[in-house]
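>>> just coords:
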């Protein structure tokens, strides 16, 4: 019987590794099938456990999205249900999967995530390098931002989030050690610099600050640590590409009166313009919102209203029409929740987002806090839960919290 369970566990481990490696290829349906099979194998290979009732908090957000299906006046219930299952089945099964794994398997799963991310980064860089040799052009621009990920067509900001989470996992990883850990950390840092994500850079800096405070409290050589932190920070700031600096200058040079339709238009100004439109939608649906997956429809309606106004210049009208054509989303998860599910939905989502802080405090585990910082900040500039690649990282992180939280509650009972 034990031999059979060990075989099931090893099979589940292999399937999970394959599932992680489907990430760069965007085969969501295959990925969903793999995680369902993996979860079933973990359940079959584990003794029955009594799951604490409080764990429903980790399923709170999917429950809100499910309820929102029934009062959305734009998408039919059947189609909306299909969208829900396609997006959130990964989250639900990841969560169940992590409840049933033991500590050794849990550490393996985090290692698989690191390996999957490194595989994507290395193959992307190698592809661009070979392409540059064939073309005879070794311009640094071929290796930065979206161009670095041209092989897989990945979004630079989302993959930057994957890299930063992998870096945090590496700091507490006992499988990848020695020279392999150093090489992995260096590769991830190079990847983060080349991808030029502003919000991830800020997140990484905050994570470094928290780590610095932790080490200052636990180590005697405080001055050396502070000096090392400042030196590394200055080294990174003064060696990053010029384009990286320009992206941060977009924040410094921001002017609320000049948002769209000119040379000053950029990712920052576009987001502020879209956020203003999102707030306008809230005035009509403040309490429960417009329903699941309907926020894009109402944003497009708002853009159409703006086009018909006389307050914009021709260049600004052209910009608004391009947003409508490209179907741009709100680029803010909190605002998207507000529009879709109103103040009630936002309150539940904030409870959902703050749960990891409780887990971090109870477990006295700073690495849980470090993984939550990038996620909280990333939600301010992206609709993380709109795309499967965003839901996958969200699901993975919250499954980890569920693992720690479940054992935390078991320890309390003991």
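That came through, no problem. Bear in mind the structure is a predicted one, so any value in this text is a computation, not a measurement.
>>> please make it C-alpha for all contacts and neighbour counts, starting now.
OK.
>>> buried residues, the longest helix out of those in the chain. List them.
Looking across the chain with DSSP state H, the single longest helix is helix 103-135. Buried positions in helix 103-135, judged by neighbour count with 16 or more other Cα atoms under 10 Å: 105-118, 120-121, 124-125, 128-129.
>>> and the helices in the stretch 251-400 of the chain, which stretches?
267-282, 295-307, 314-326, 333-363, 366-378, 388-413 (DSSP state H, counting those that start in this stretch).
>>> nearest to residue 5, of those?
Of all these, helix 388-413 sits nearest to residue 5, with 20.3 Å by Cα to Cα.
>>> buried ones in that closest one?
388-406, 409.
>>> next one: stretch 322-332
For stretch 322-332, by 16+ other Cα under 10 Å, it's 323, 324, 328, 329, 330, 331, 332.
>>> could you find the closest non-adjacent residue to the fifth one?
What that stands for is residue 330. residue 274 (5.7 Å; Cα to Cα, 6 or more residues apart in numbering).
>>> what of residue 150?
Leaving out its chain neighbours, residue 150 is closest to residue 124 (Cα to Cα, 6+ apart), at 7.3 Å.
>>> tell me who's in contact with the nearest residue to residue 366 once chain neighbours are set aside.
Excluding the flanking residues, the one nearest residue 366 by Cα to Cα, 6+ apart is residue 360, at 6.3 Å. Residue 360 is in contact with 366, 367, 368, 369, counting by Cα atoms under 8 Å, 6 or more residues apart in numbering.
>>> of those residues - the most surrounded one?
residue 368 (23 neighbours; other Cα atoms under 10 Å).
>>> quick one: that residue and residue 401 touch, right?
Yes. Residue 368 is within contact range of residue 401, at 7.3 Å (criterion: Cα atoms under 8 Å).
>>> overlap of the contact sets of the two?
Joint contacts of residue 368 and residue 401 (Cα under 8 Å, 6+ apart) are 356, 359.
>>> quick one: residue 128 and residue 134, what's the gap?
10 Å (Cα to Cα, to the nearest Å).
>>> do the same with residue 357
To residue 134, residue 357 is 50 Å away according to Cα to Cα.
>>> ok, second structure coming up, stack it against the first:
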């Protein structure tokens, strides 16, 4: 009877994790209920067991959010600050859920790891294919041009900004590296590679150069992890092939050539590179004016907008945020906030390296690099997945640590 109850609890947690990895397929208004289901399944999994809460892990992983709450004390725009805290609540919810996660299920959960990765991979592939062909019925061949826009404004509760859809594709491709490595069947590997090619095509259709560059770097690091010249040569060949494709297509060549011609947005044109360059130039000035504690979560963007109004009509008209997560933390929380966030990232990276948690290492690098040109923590399409993935895969490092302790204990017992 007890075993049946434990099996049911595990199946509940397993199902909730499956739904979380399939989250991109759910409309915006349903996603909170999926997260609540995960939280409830973890609480139910703890029933009948001694209470266990990893306070240290919770504080390290959520302290940046707690600091944002404190920053309300010196924010003028309380309404904006509270809205931001609501949007970024995943930064405290997932650390809470994973700090409560029952240790007894960890081994079984990570036996199913590749099942979860596959679910997410299929979810992102399905989302893109359904969206592309559905809107293709209306736009015809021009869907290749309109695809980024229709995803942003024409899908109701499934609307998603192209940069976040690009990030989803990058994460799905990253997961596919590990899926391919795990599969024994060459036919299944070929199928995943074919789906990878389709996702790469979608990445190029979305035409966001930052995610493409970051994915190439992460792919190269993954190849180095394999310690195989064959894998490294394949990775270099794929990267070179994509570079040749970019240079051969005028639209893509023009997009990437922005990187070598950077000017102020008001004099050089409103390219994505010029926009970011101009934003960063202004943001750095404001950071220097309040370097220790920043301006508060409510006022960080307002400070930028006030300066845009004086210095850049284009930036002010579009009400741009900082387009850099590290700068955003500096504006809101100062150097204290930035150091807290970097400590959180470094802490998880150190443990990932120690326990050879390659998937977490690459996720931290991927998201860390993405944050250098996008505020991915300040939209639900970014912060939910970041918080969930980092929290979940950090559990893998934690589980390896527990297994190491058990193994060392057995060895000491044998020696005794």
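Everything's here; your move. On a predicted model such as this, the values are computed, not experimentally measured, just so you know.
>>> re earlier: could you give the angle of the longest helix of the first structure to helix 388-413?
160 degrees (axes from the mean of the first three to the mean of the last three Cα atoms, to 10 degrees).
>>> ok now helix 103-135 of the first structure, how far from the chain's centre?
17 Å (Cα atoms, centre = their mean, to the nearest Å).
>>> residue 329 of the first structure pairs with which position in the second structure?
For residue 329 of the first structure, the aligned residue in the second structure is residue 321 (criterion: TM-score structural alignment).
>>> check residue 62 of the first structure too.
Per TM-score structural alignment, residue 62 of the first structure is aligned with residue 65.
>>> so that match sits right up against residue 94, yeah?
No. Residue 65 of the second structure is beyond contact range of residue 94, at 11.5 Å (criterion: Cα under 8 Å).
>>> who has more neighbours, the two?
residue 94 (26 against 20).
>>> would you mind naming the helix or strand containing that one?
helix 90-99 (DSSP states H and E).
>>> need the three-state assignment for the closest residue to residue 25 of the first structure other than its chain neighbours.
Among residues not flanking residue 25 of the first structure along the chain, residue 152 sits closest, at 6.3 Å (Cα to Cα, 6+ apart). Put simply, residue 152 of the first structure is coil when judged by DSSP: H, G, I helix; E, B strand; the rest coil.
>>> now for the residue nearest to residue 330 of the first structure: which residues touch it?
Per Cα under 8 Å, 6+ apart, neighbours of residue 274 of the first structure: 329, 330, 331.
>>> now those residues in a markdown table, with distance to residue 228 of the first structure?
Shown next, in a markdown table, are these (distance: Cα to Cα, whole Å):
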| residue | distance to residue 228 of the first structure |
| --- | --- |
| 329 | 41 |
| 330 | 39 |
| 331 | 36 |
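>>> can you count the residues close to the corresponding residue of the second structure for residue 154 of the first structure?
The equivalent of residue 154 of the first structure in the second structure is residue 160 (alignment by TM-score structural alignment). Residues lying near residue 160 of the second structure (other Cα under 10 Å) number 22.
>>> to which residue of the second structure is the residue nearest to residue 330 of the first structure aligned?
Checking with TM-score structural alignment, residue 274 of the first structure has residue 279 as its match.
>>> hmm, who's touching the helix or strand harbouring residue 158 of the first structure?
Per DSSP H and E, residue 158 of the first structure falls inside helix 156-171. For helix 156-171 of the first structure, the surrounding residues in contact (Cα under 8 Å, 6+ apart) are 110-111, 113-114, 117, 145-146, 149, 176, 181, 185, 188, 191-192, 195-197, 200, 204, 367, 370-371, 374-375, 378, 389-390, 393.
>>> got it, and stretch 23-35 of the second structure?
By Cα under 8 Å, 6+ apart, stretch 23-35 of the second structure touches 16, 19, 20, 120, 123, 124, 127, 157, 158.
>>> contact partners for the counterpart of the fourth one in the first structure?
When the two structures are superposed using TM-score structural alignment, residue 120 of the second structure falls opposite residue 113 in the first structure. Contact partners of residue 113 of the first structure, counting by Cα under 8 Å, 6+ apart, are 17, 20, 166.
>>> cool, and residue 22 of the second structure?
So residue 22 of the second structure contacts 119, 120, 123 (Cα under 8 Å, 6+ apart).
>>> can you tell me how far the second one is from residue 352 of the second structure?
Using Cα to Cα, one gets 21 Å for the distance from residue 120 of the second structure to residue 352 of the second structure.
>>> ok, residue 195 of the second structure to residue 180 of the second structure distance?
From residue 195 of the second structure across to residue 180 of the second structure, the span is 11 Å (Cα to Cα).
>>> next: residue 201 of the second structure.
19 Å.
>>> check residue 261 of the second structure too.
39 Å.
>>> same drill for those two, tell me which one is more crowded.
Between residue 261 of the second structure and residue 180, counting by other Cα under 10 Å, residue 180 is the more crowded of the two (18 against 10).
>>> can you verify my assumption that the more buried one contacts residue 194?
No. With contact defined as Cα under 8 Å, residue 180 of the second structure does not reach residue 194; the gap is 11.4 Å.
>>> can you tell me what sits against stretch 61-74 of the first structure?
So stretch 61-74 of the first structure is contacted by 77, 80-81, 84, 88, 290-294, 297, 340-341, 345, 348-349, 352 (Cα under 8 Å, 6+ apart).
>>> repeat that with 10 Å
56-57, 60, 75-81, 83-85, 87-89, 91-92, 288-295, 297-298, 337, 340-341, 344-346, 348-353 (Cα atoms under 10 Å, 6 or more residues apart in numbering).
>>> start to end distance for it?
Stretch 61-74 of the first structure: ends 21 Å apart by Cα to Cα.
>>> once you drop chain neighbours, what's closest to residue 160 of the second structure?
residue 152 (4.9 Å).
>>> distance of that neighbour from residue 161 of the second structure?
5 Å.
>>> returning to what we had before: pull the number of nearby residues for the residue nearest to residue 160 of the second structure.
Residue 152 of the second structure, neighbours per other Cα under 10 Å, totals 17.
>>> distance check, residue 36 of the first structure against residue 368 of the first structure.
25 Å.
>>> try residue 406 of the first structure
As for residue 406 of the first structure, its distance to residue 368 of the first structure is 14 Å (criterion: Cα to Cα).
>>> alright, calling it a day.
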